[in-house]
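K.L.:
Quick one, structure for this:
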Amino acid sequence: MADTKLETVIRDTFKLNSEQPLDDIAPGSIPQWDSLGHVALIHAVENAFGVHFTVDEIAQIESLDTLKEVLKRHVSA
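P.N.:
The predicted model follows:
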């Protein structure tokens, strides 16, 4: 999985510039990552990587790190 591709999806979904650090990004850490933003991000990631997350997996995503972990399970499979 390419972190750069995921970062591009996040930046595009939340309309963040390239200077915005993503290290500590999580739901609620930026105004765009609210409940609707969460759905938009999941949809964008699923489309970009050709995967489908379960409801349980979506609920687990609480940070960039957990998003990477969940995505890695699908991309590595």
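K.L.:
switch to C-alpha atoms for all contacts and neighbour counts from now on
P.N.:
Fine.
K.L.:
Okay, buried residues for the lengthiest helix in the chain please.
P.N.:
In the chain, taking DSSP state H as the definition, the longest helix is helix 35-49. Across helix 35-49, burial judged by 16 or more other CA atoms under 10 Å covers 37-38, 40-42, 44-45, 49.
K.L.:
let's see this one next to it:
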Amino acid sequence: MSNLDQLRQTFSDALAIPPDQVVNDLRFNSIPQWDSVAHMALVAAIESAFDIMLDTDDVIDMSSFAKAQEIVRKYNVAL
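P.N.:
Predicted coordinates for the structure are as follows:
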């Protein structure tokens, strides 16, 4: 599984949505499943999946699946 697929699966699992709904346009609060509580669970799941620790600014800035890809890349994860 590629890192991009792993990130997509992490979103899918954390938000309890099908992987095919995890597209670049998926945005925070655009679906009921991605609220502020789910956001923190998602952050924890991403950190665990890639063995990284996101800083506070990145947690706040992670507003979409596309932005999450950009942020994860900052931590030397090839997507």
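K.L.:
Spell out the residue ranges of the helices in the first structure.
P.N.:
With DSSP H as the criterion, the first structure has helices spanning 3-14, 35-49, 55-60, 64-75.
K.L.:
Turn these into JSON lines, columns for distance to P21 of the first structure.
P.N.:
Shown next, in JSON lines, are the helices of the first structure (distance: least, CA to CA, whole Å):
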{"stretch": "helix 3-14", "distance to P21 of the first structure": "10"}
{"stretch": "helix 35-49", "distance to P21 of the first structure": "17"}
{"stretch": "helix 55-60", "distance to P21 of the first structure": "22"}
{"stretch": "helix 64-75", "distance to P21 of the first structure": "11"}
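K.L.:
Of all those, which one comes closest to Q20 of the first structure?
P.N.:
helix 3-14 (8.6 Å; CA to CA).
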